[in-house]
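>>> sequence and predicted structure, then a few things I'm wondering about:
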Amino acid sequence: MLETRLQEELQQIRRQGLERKITDLHFLDPTQALDREGKKYLVLSSNNYLGLTHAQEVIAASRQAAASFGAGSTGSRLTTGGTFAASDLEKRLARFKHSESALVFNTGYMTNLGVLYGLLRAGDVVFSDELNHASIIDGCRISRCKTVVYKHNDMADLQRLLESEPVAGQRFIVTDGVFSMDGDIADLPTLVKLKERFDACLIVDDAHGVGVIGSDGSGTAAHYGLLGKIDLQIGTLSKALASEGGYVAGKKIIIDYLINRSRPFIFSTALSPAALAAADATLQLLETQPQKYLGVLWENSGLLRRLLSEEGLQVINGVTPIIPVMVGEAELTMKFAAGLREAGILVAGIRPPTVPQGESRLRVTVTAAHSESQLRQAAKVIGSVWRGLQGRC
């Protein structure tokens, strides 16, 4: 019975052109990878924004931690898994995010679930941007609190809802800092004004902001010059920080409460010392040499955005390394991605339900490790493949 139902649903997914499959890759460096057959690709689909996964300092820190503390943490941090590496990283994260304290989780996804599920109570109301990440959406759902969705980055709509929605408990405003599919940035100045006016707790998921925006690379608050104005900042260690895991930074009283009440933190085996040390080493590089990495990232992002536009592609304007190339239909998007794969370029084709119907696109991402020649050649290939598809339509 179950297998029959699942087979029918899978067939429906395939008919709609929405089937997803895992692609195995062996990364040679931050920008190139081999598949199982040995074919080499230029990777323009990674969130490794600073290109530090292969930095010698990061690899050395990871190896040293594994040699000193072992391969795994062996348990929850509240039982046996409270390694030095975790606390050391949390102190550095708190300073970097201009916060009192920080707490590391196993993934960025679990951080959002753990924070929202841990803090929200009956009577609270969450005001959530309609394009927030799935982890925010799921965190709101499992909290069983009322969630009010406002139009994407529409502060007038948010204000209207804050004024009209009755709230018996606490108001929460939750948003991505940099939105993962469009690469645009939340209107933090207005969000801060609204959170102060309505006595709301403002939570910003800065997963795609850290190592990407702000003069020091610390994210959305630094980008706008609003340090200390966000109540809780969610982040990940698996993108610009070149490792794995997630974290939340904020006031010490909130972090202490989450240590005692956040079930995803309490009941999860802690991250390995090697992963924590790698993130810590990456963060040290960003803190001590921000312009070395950020400057190149910003230059590469602007260059590829301009080159793709010159190739006649519909590119959403922005300043982040997330460059959406709009296509429209899911089937055509996946043909586009497949054509690029054949040409030796890996780019993510994004379809519903990740984006709305009719808004399928290529999600092109740039890193600080890409060379100018790689980006110029990639733009020519992407333009050529697109024109070829148009000629067959």
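Structure received.
>>> CA only for contacts and neighbour counts going forward, please
Noted.
>>> which element is the nearest residue to Leu113 once chain neighbours are set aside on?
Excluding the flanking residues, the one nearest Leu113 by CA to CA, 6 or more residues apart in numbering is Gly139, at 4.2 Å. Under the criterion of DSSP states H and E, Gly139 resides in helix 134-143.
>>> how about Leu304?
Here Leu304, judged by DSSP H and E, is contained in helix 290-310.
>>> tell me the helices and strands packed up against that helix.
Applying 3 or more CA pairs under 8 Å, 6 or more residues apart in numbering; DSSP states H and E, we find helix 290-310 packed against strand 322-328, helix 372-392.
>>> most packed of the ones you listed?
Neighbour counts (mean count of other CA atoms under 10 Å) averaged over each of the helices and strands packed on helix 290-310 peak at strand 322-328, with a mean of 23.
>>> on contacts alone, who are the packing partners of the next helix or strand along the chain from the helix holding Gly139?
For helix 134-143, the following helix or strand on the C-terminal side (DSSP H and E) is strand 146-150. Packing partners of strand 146-150 (3+ CA pairs under 8 Å, 6+ apart): strand 125-129, helix 155-164.
>>> now the helices and strands packed on helix 290-310 in TSV, with distance to Trp298?
Output for the helices and strands packed on helix 290-310, formatted as TSV (distance: least, CA to CA, whole Å):
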stretch	distance to Trp298
strand 322-328	11
helix 372-392	12
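>>> closest one to Phe84 among the ones you listed?
Checking the helices and strands packed on helix 290-310 against Phe84 by CA to CA gives strand 322-328 as the closest, at 34.5 Å.
>>> structure B:
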Amino acid sequence: MSTTTRTNPLSYLTDQMNELKAKGTHFRLRVLEDEQEAVCTFDGKKVINLASNNYLGLTTHPKLREAALEATKKYGVGSGAVRTIAGTMRIHMELEEKIARFKNVEACVVFQSGFAANAGTVSAILGKEDFIISDELNHASIIDGARLSRAKILVFRHKDVAHAEEQLASIKDQPGKKLVISDGVFSMDGDIGPLPGLCDAAEKYGAIMMVDDAHSSGVLGRNGRGTIDHFNVHGRVDVQVGTLSKAIGALGGYVCGSKDLIDFLYHRARPFLFSTSHPPSVAATCIAAFDVLEQEPERIEKLWENTRFFKKELGLIGFNIGGQNTPASETPITPIIVGEGRLAMQFSRELFDEGIMATGIAFPTVAEGKARIRTIMTATHTHDQLTQALQMLKRVGKRLGIVN
């Protein structure tokens, strides 16, 4: 037997991690030890949670808990197959029908995640002869779907409708389908996509219009119907993507549109074809969540009340919360922009020591020089909790020289 020491072929990954540590942007996962709530326990420490996507507090809503338990008792813990073989349960169809009615469209297909919904849809409906006109700050799942499609990608400046139209005009005589795609709400800055103008541009050049509404589902529009409802552009967006993992409180993503679009995705969207379907408890939970959106609009009102208060106070403290060389937040996502990655990560660590969970975000998730703490309001934060969090943010911000 040879006694030669084997060279580790993955040593380059260790080198890259060491580089991150040297830059001060390496992180370790914080572990949640109880429920995802406004105040919860990470790594044994009770903190005010400003990092969650649990906008409406539905992760612990009694109606959702009950629905999950009942479905588990009735149907078991798993579906046992992919949707196209033996894994389409009646409860999956009920969820898709419920979402389609809620979003005022013909049909809906549910994916295992919002990422899978975006990547699977873009890569399924386009090919290498086609074109994608994409906002420069679109979500990673859109970018990956665009790459997988092998279509030619034209990027337009963030929220710049005129530039999007220029890109469309530059390819108007080229064969192939054209797809205009934008986030409804941009996840790092919290600003809203200019859907009416993009719809105009898409219609002018006969392009497909697609919107990723992950961070506006449950937040914007009537009872949380999203940006299409917020702007009243019903019938003008051909492909609507949403998530079941944020305001809805559970897990998954969905695509809404025409019956033909959804039937095509049943046949051709690879994440749908090759991933086991949701456990029945998840589908039941999501059905219950849409009932709550209809029945408890006061949750969304409270979310926005907290958002307005928190933004105003952060600005009064002197934090850069967007609008200075970065987009201005218009939603419960409010970034505190500090610039340098090392400082953002230090800010996050010291906030945690004070009693706040607020994650540092640096390159490559955001551009170099635009590292930040991303804060997200929820409907379940109390005024006292937010006041306490603001005091801690001010204290740590002053200590680190982020505010005066």
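Alright, I've got the coordinates. Owing to the predicted nature of the structure, the values given are computational and were not obtained by experimental measurement.
>>> could I get the TM-score for this pair?
Here the TM-score for the pair of chains, by TM-score structural alignment, normalised by the length of the first structure, is 0.97; 391 aligned residues with a CA RMSD of 1.5 Å.
>>> so what corresponds to Val255 of the second structure in the first structure?
The alignment partner of Val255 of the second structure in the first structure, by TM-score structural alignment, is Val248.
>>> swap in Val396 of the second structure?
Using TM-score structural alignment, Val396 of the second structure sits opposite Val385 in the first structure.
>>> check contacts around its match.
336, 339-340 (CA atoms under 8 Å, 6 or more residues apart in numbering).
>>> cutoff 10 Å now
335-340, 342-343, 379, 391 (CA atoms under 10 Å, 6 or more residues apart in numbering).
>>> please indicate which of those are buried?
Buried residues within the contacts of Val385 of the first structure, defined by neighbour count using 16 or more other CA atoms under 10 Å: 336-340, 379.
>>> would TSV of those residues with secondary structure and distance to Gly51 of the first structure be doable?
Formatted as TSV, those follow (DSSP: H, G, I helix; E, B strand; the rest coil; distance: CA to CA, whole Å):
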residue	secondary structure	distance to Gly51 of the first structure
Phe336	helix	26
Ala337	helix	23
Ala338	helix	25
Gly339	helix	25
Leu340	helix	22
Ala379	helix	20
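>>> out of those, which comes closest to Thr354 of the first structure?
Relative to Thr354 of the first structure, the closest of these is Ala337; by CA to CA it sits at 16.0 Å.
>>> in the second structure, what range does stretch 6-25 of the first structure match?
The aligned range for stretch 6-25 of the first structure in the second structure is 13-32, by TM-score structural alignment.
>>> then stretch 270-282 of the first structure?
With TM-score structural alignment as the criterion, stretch 270-282 of the first structure aligns to 277-289.
>>> so how far is that stretch from its chain's centroid?
Counting by CA atoms, centre = their mean, to the nearest Å, stretch 277-289 of the second structure is centred 19 Å from the centre of its parent chain.
>>> kindly report the same for stretch 67-74 of the first structure.
27 Å.
>>> what stretch of the second structure does it fall on?
Taking TM-score structural alignment as the measure, the second structure aligns residues 73-80 with stretch 67-74 of the first structure.
>>> buried stuff in the matching stretch?
Residues 77, 79 are the ones in stretch 73-80 of the second structure that count as buried (16+ other CA under 10 Å).
>>> which residues are contacting it?
Contacts of stretch 73-80 of the second structure (CA under 10 Å, 6+ apart): 68-72, 86-89, 91-92, 276-282.
>>> which residue in the first structure aligns with His381 of the second structure?
Matched to the first structure by TM-score structural alignment, His381 of the second structure sits across from His370.
>>> so which elements touch the strand or helix carrying Asp353 of the second structure?
For Asp353 of the second structure, the host element (DSSP H and E) is helix 341-354. Helices and strands touching helix 341-354 of the second structure, by 3 or more CA pairs under 10 Å, 6 or more residues apart in numbering; DSSP states H and E, are helix 11-23, strand 45-49, strand 333-339, strand 356-357, strand 360-361, strand 371-376, helix 383-399.
>>> surely Val180 of the second structure meets Cys199?
Yes - with contacts counted by CA atoms under 10 Å, Val180 of the second structure reaches Cys199, the gap being 8.5 Å.
>>> common neighbours of these two, please.
Shared contacts of Val180 of the second structure and Cys199, counting by CA under 10 Å, 6+ apart, come down to 207-210, 237.
>>> and those residues as JSON lines, adding secondary structure, neighbour count and distance to His158 of the second structure?
Output for these, formatted as JSON lines (DSSP: H, G, I helix; E, B strand; the rest coil; neighbours: other CA atoms under 10 Å; distance: CA to CA, whole Å):
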{"residue": "Ala207", "secondary structure": "coil", "neighbour count": "21", "distance to His158 of the second structure": "19"}
{"residue": "Ile208", "secondary structure": "strand", "neighbour count": "19", "distance to His158 of the second structure": "19"}
{"residue": "Met209", "secondary structure": "strand", "neighbour count": "23", "distance to His158 of the second structure": "16"}
{"residue": "Met210", "secondary structure": "strand", "neighbour count": "27", "distance to His158 of the second structure": "16"}
{"residue": "Val237", "secondary structure": "coil", "neighbour count": "22", "distance to His158 of the second structure": "19"}
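>>> so which of the residues you listed is the closest to Glu19 of the second structure?
Nearest member of these to Glu19 of the second structure, counting by CA to CA, is Met210, at 37.9 Å.
>>> and the closest one, what does it touch?
By CA under 10 Å, 6+ apart, the contact list for Met210 of the second structure reads 118, 122, 134, 179-184, 195, 198-199, 202, 236-241, 255, 257.
>>> the residue nearest to Leu113 of the first structure touches Met110, doesn't it?
Yes - applying CA under 10 Å, one finds Gly139 of the first structure in contact with Met110, separated by 8.7 Å.
>>> any buried residues in stretch 252-272 of the second structure, and which?
Buried residues in stretch 252-272 of the second structure (16+ other CA under 10 Å): 252-258, 261-262, 265-266, 268-272.
>>> if anything else comes up later, I'll come back, but that's it for now.
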